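J.: Provide a 3D model corresponding to the input given below.
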Amino acid sequence: MVDRYFNIEGKIRNGFKLSQDYETLDFNFVKLGDGGVEALCKSRSVKQLRRLTLTGNKLGPLGAKALSDSEKLPNLESLKLYKNKIGDEGVGFLAQSPNFTNLKSLRLAWNDIGPEGIRLLAEAVNMEGLTSLSLAENKFGDEGLKYLANSTAFKNLGYLDLRKTGITDEGLFALAEGDNFPKLEKIDISDNDITAEGKRAIARLLILRLCKSRLKDDGTVLDVSKLGIGDTECEYIASCKDFENLTHLYMELNSITSTGAHFLSESEYLQNLTLLSLDRNKIGDEGAEFIANSPIFSNLEVLMLEFNLLTDRGLLAIAGSEHMSNLKRLYIDDNNYTEEGFEALGTSEFLLQLEYPEFEREEEIEEEEEIEEEFEDVEELEDVEEEEELDDEEEIG
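T.: All right, here's what the predicted structure looks like:
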């Protein structure tokens, strides 16, 4: 039984005055309780509402039920219920509501939610549009997180707040091994008993989700330029089977060193690459050697290594590798090599298909010399014929 709440319309008007927006209501200034929320959900004044904040409003399961049953909130995009006590039962009402199809942000921190509540939330029927979910300060632990990890209800979720939820590596491993959150970009796991391994698992999950979201052309092109990619991220990319169809990999303007180049060069899933761009990183000569000596990169036709601290040593490694024999274009501007290193590329027995940079190869020089000799022979023959003609004319004269 919910106590009747009086003058809800006055509270709504005051809320709109404070927000100066008929699409936003923040009831931090008053404690509505379950009765007030029930009255709110019956009001005609909230049909345009997109953002509703009920932080610390002494709500229980009945308040959550009132929100879930209301047909007056069809446009609601953000619902903040911080510091209430809706519990597992209240979460169940929210999860099964048919009225939250436009909801994008749901904040349920500090609400006495346990594993059972997360299980019910994981079975949500109309929250596919949710992009942000906060479950902080609810002690559901690994059991609850495993329910969430197996859920297919949150395909568009980008942010997940798991602060102080009692989770450990075990729950994070379950989340990281699944594939149910394709758009997840950020997870807050602070203030939990997490080791370096657990953090590493989540870091791997997030970078791979980010990379997969940037795949193009049926999984053949991946551009992760200017994303702060480092050596660790290279390791994750190199170990992911989802990239086995890549032909073009762009990793420009990142923080990749020789270690990252080493991870890439040992990947069994990057054998189809025909283009690799590492412009403006710091792979150095050692990184160039890893790439040049890797049979994984035998299909490379375009290799971009501008601004990478290369010297003659790196160029000599490329020039001396049979694995670079399919290379057609090599970009090495703004490195520290000399004429010796550059000429090594032009005289390489393996870089015979190289179109750029342009070199005047030995066989081309010999061919030009032969053409010049033939031309000289023709000129000499013409001179002889002219002299003979003149002699004939003089005799006739």
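
J.: From now on I want contacts and neighbour counts done on CA atoms only, so please keep to that.
T.: OK.

J.: Enumerate every residue touching the closest residue to residue 145 other than its chain neighbours.
T.: Excluding the flanking residues, the one nearest residue 145 by C-alpha to C-alpha, 6 or more residues apart in numbering is residue 171, at 5.7 Å. Residue 171 makes contacts with 141, 142, 143, 145, 146, as judged by C-alpha atoms under 8 Å, 6 or more residues apart in numbering.

J.: how close does the fourth one sit to residue 193?
T.: Plainly put, residue 145 is 14 Å away from residue 193 if you go by C-alpha to C-alpha, to the nearest Å.

J.: Need the residues touching each of those two.
T.: Residues touching both residue 145 and residue 193 comprise residue 167, with contact defined as C-alpha under 8 Å, 6+ apart.

J.: All the helices of the stretch 201-350 of the chain, in order from the start?
T.: For the stretch 201-350 of the chain, the helices defined by DSSP state H, counting those that start in this stretch cover 231-238, 258-265, 284-292, 312-319, 339-346.

J.: Quick one: closest of those helices to residue 112.
T.: helix 231-238 (36.5 Å; C-alpha to C-alpha).

J.: Who are the packing partners of the closest one?
T.: Packing partners of helix 231-238 (3 or more C-alpha pairs under 8 Å, 6 or more residues apart in numbering; DSSP states H and E): helix 196-213, helix 258-265.

J.: Also this sequence, please, to line up against the first:
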Amino acid sequence: MAEAKDIDDSLEFLRHFEKYTENPDLASLIREKLSLDKKSLDLLGCQLKEDDFKTIAEASPLKSLLLLNLEQTGLNSAGLQPLSASDCFSNLSNLSLANNNLDDEALFFLSKCKALKLLKELNLSSNEIGALGAKVLSLAEDMGNLESLNFSYNRLEPLGIKSLADSRLGRQLSEINLRDTGIGDEGLKFLAQVPPLEKIMKIDLSDNSLTHEGMEVLARSEVFPNLKVLILNNNHLGDDGIYAMAESRMFENLDTLVIHNNGLTTDSAISLSTSKSITRLRTLDLNNNDLRAEGVEALAGSNNMKDMETLDLGENKIGQDGAKALAQSPNCSGLKSLRLNNNNISDQGAMALAQSSTLTRLESLYLENENWIHAQGIKAMAESENLTSLRRLVLALNVIGDEGAIYLANSQQLSGLHFLNVAGNKLSPKGEDALQKSTVLTNLEILEIV
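T.: Model prediction:
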């Protein structure tokens, strides 16, 4: 009986598109991109015409869709208008409209859609939406279940953020991506003035030219009392911005903090290590700053690291002393993933990690790029009884040579590896063959040599 129903559904599908579309290729395309259970339609990268969107909007066989991906399809306001007026998507929980040509007018049509009552995730990234579009969407009355909103790479600016944050829609969101939306410090000041957004648990504020001035105002507010994940990459917070955060009670529930490229120095590491509020982190990513060995020593000596599972201190000029501080820290005993790329940790740093009696839970270790690890450092790692939990090891762009490759190929201690990257290590066919034909690394699923 199930087979008969599937045949009936397929016939209904074909009859609809034969009757209503002038583009025979559209029917074939949708059949190809529609999931077997007819719950998901992924048209990513398929260039469509305005009439195609109208046909899709009228396609009753697509009523059961839960997920619709229209990224990079050439969608504009004229194409979104019939989609928004349709009741065909009344079961949608996930809608992606990223990387198109949607403007403020398009957001007006979307805000008036009556069929998105069950929608939970909306992706509007990389369009042409401004402050007016954000305000229009914030007034939507039929998105009462929306939880996640991605507005990244649009030009919302401070007024758009103010409209969104001070709205019913803003207050119901649990996750919002505002990366590169032009909000600046003024936008943070607007956020600081709105009533607490108690449901927000994750926010991305990367690439917004934020400085310590905006962060100091935000940190004194209570706008995000339950925030767990905060991403602030590529801003200008500096040490003063981190100090303000470390002193703020608003961040006491954070478990993930990501702050790439913000001009942070040893002082920022000290602020985090002595913070009385940011004490529950499980993930800390400070890649591409300037913490130095002294900053790592401060972090490693802090009880605030006790719950840490993922730590990224790549590109921080930590050297071998920084690696040694981590290797010797009892506060790092819970680490499962450690990244120290571009840090010149040398063989001495690699040996310290290998000899560590506290980093025994590591499953992923990233030591790529300009760490100057030679065969001697690899030998220590290959013979280490402390790294037997490793499943992922990245050593790209070091100087391990054939000798180091052979140590890896014969390592019983690293036999649990599933992923190994040794690209850019000047291996000859001898070293490559040793790895490719290893009778020890039998669990390897991916080996990257070139």
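
J.: looking at the helices of the stretch 201-350 of structure 1, which is closest to residue 183 of structure 1?
T.: helix 231-238 (16.7 Å).

J.: what's the angle between that closest one and helix 258-265?
T.: Angle between the axes of helix 231-238 of structure 1 and helix 258-265 is 0 degrees (criterion: axes from the mean of the first three to the mean of the last three C-alpha atoms, to 10 degrees).

J.: Which residues does the lengthiest helix in structure 2 contact?
T.: As assigned by DSSP state H, the longest helix anywhere in structure 2 is helix 2-20. Contact partners of helix 2-20 of structure 2, identified using C-alpha under 8 Å, 6+ apart, comprise 24, 27, 55, 59, 60, 61.

J.: Now with 7 Å, please.
T.: With C-alpha atoms under 7 Å, 6 or more residues apart in numbering as the test, helix 2-20 of structure 2 has contacts from 27, 55, 59, 61.

J.: Pick the one among the residues you listed closest to residue 95 of structure 2.
T.: Distances from residue 95 of structure 2 to the contacts of helix 2-20 of structure 2, taken by C-alpha to C-alpha, are shortest for residue 59, at 16.6 Å.

J.: Please say which position in structure 1 that closest one maps to.
T.: Aligned counterpart of residue 59 of structure 2 in structure 1: residue 43 (TM-score structural alignment).

J.: Need the counterpart of residue 167 of structure 1 in structure 2.
T.: Taking TM-score structural alignment, residue 167 of structure 1 has residue 183 as its aligned residue in structure 2.

J.: Burial check on its match, number of neighbours?
T.: 25 (other C-alpha atoms under 10 Å).

J.: Which residue ranges of the stretch 101-250 of structure 2 form strands?
T.: Secondary structure of the stretch 101-250 of structure 2 by DSSP state E, counting those that start in this stretch: the strands cover 121-123, 148-150, 175-177, 202-204, 229-231.

J.: Which strands or helices does the third one pack on?
T.: Identification of packing neighbours for strand 175-177 of structure 2 by 3 or more C-alpha pairs under 7 Å, 6 or more residues apart in numbering; DSSP states H and E yields strand 148-150, strand 202-204.

J.: would you list these in a markdown table and tack on mean neighbour count and distance to residue 404 of structure 2?
T.: As requested, these are exported to a markdown table (neighbours: other C-alpha atoms under 10 Å; distance: least, C-alpha to C-alpha, whole Å):
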| stretch | mean neighbour count | distance to residue 404 of structure 2 |
| --- | --- | --- |
| strand 148-150 | 22 | 45 |
| strand 202-204 | 21 | 40 |
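
J.: Export the ones you listed to CSV and append columns for distance to residue 32 of structure 2.
T.: What follows is these, written out as CSV (distance: least, C-alpha to C-alpha, whole Å):
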stretch, distance to residue 32 of structure 2
strand 148-150, 27
strand 202-204, 34
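
J.: Residue 238 of structure 2: which of these is closest?
T.: Closest approach to residue 238 of structure 2 among these is made by strand 202-204 (17.6 Å; C-alpha to C-alpha).

J.: Structure 1: matching residues for the closest one?
T.: Counting by TM-score structural alignment, strand 202-204 of structure 2 falls onto residues 186-188 of structure 1.

J.: just to revisit the earlier point, would you tell me which of the helices of the stretch 201-350 of structure 1 gets closest to residue 96 of structure 1?
T.: That would be helix 231-238 among the helices of the stretch 201-350 of structure 1, by C-alpha to C-alpha, at 37.1 Å.

J.: quick one: the closest one to helix 196-213, angle?
T.: Interaxial angle of helix 231-238 of structure 1 relative to helix 196-213 (the same axes, to 10 degrees): 60 degrees.

J.: Helix 231-238 of structure 1 vs structure 2, mean deviation?
T.: Its matched residues in structure 2 lie on average 6.6 Å from helix 231-238 of structure 1 after superposition (mean C-alpha distance after the TM-score superposition for structure 1).

J.: Residue 182 of structure 1 versus the residue positioned nearest the centre of structure 1, what's the distance?
T.: Centroid-nearest residue in structure 1: residue 210, 2.0 Å away (criterion: C-alpha atoms, centre = their mean). Residue 210 of structure 1 sits 9 Å away from residue 182 of structure 1, going by C-alpha to C-alpha.

J.: what's the neighbour count on the residue mapped onto residue 54 of structure 1 from structure 2?
T.: Correspondence of residue 54 of structure 1 to structure 2, assessed by TM-score structural alignment: residue 70. Look at residue 70 of structure 2: counted by other C-alpha under 10 Å, it has 24 neighbours.

J.: The residue nearest to residue 261 of structure 1 when sequence neighbours are not counted: neighbour count?
T.: Once flanking residues are discounted, residue 261 of structure 1 sits nearest to residue 287: 5.2 Å by C-alpha to C-alpha, 6+ apart. Using other C-alpha under 10 Å, residue 287 of structure 1 has 24 neighbouring residues.

J.: Am I right that residue 287 of structure 1 is in contact with residue 264?
T.: No: at 9.9 Å, residue 287 of structure 1 and residue 264 do not qualify as touching, with contact defined as C-alpha atoms under 7 Å.

J.: circling back: neighbours of the match of residue 59 of structure 2, just the number please.
T.: Residues near residue 43 of structure 1, counting by other C-alpha under 10 Å, number 16.
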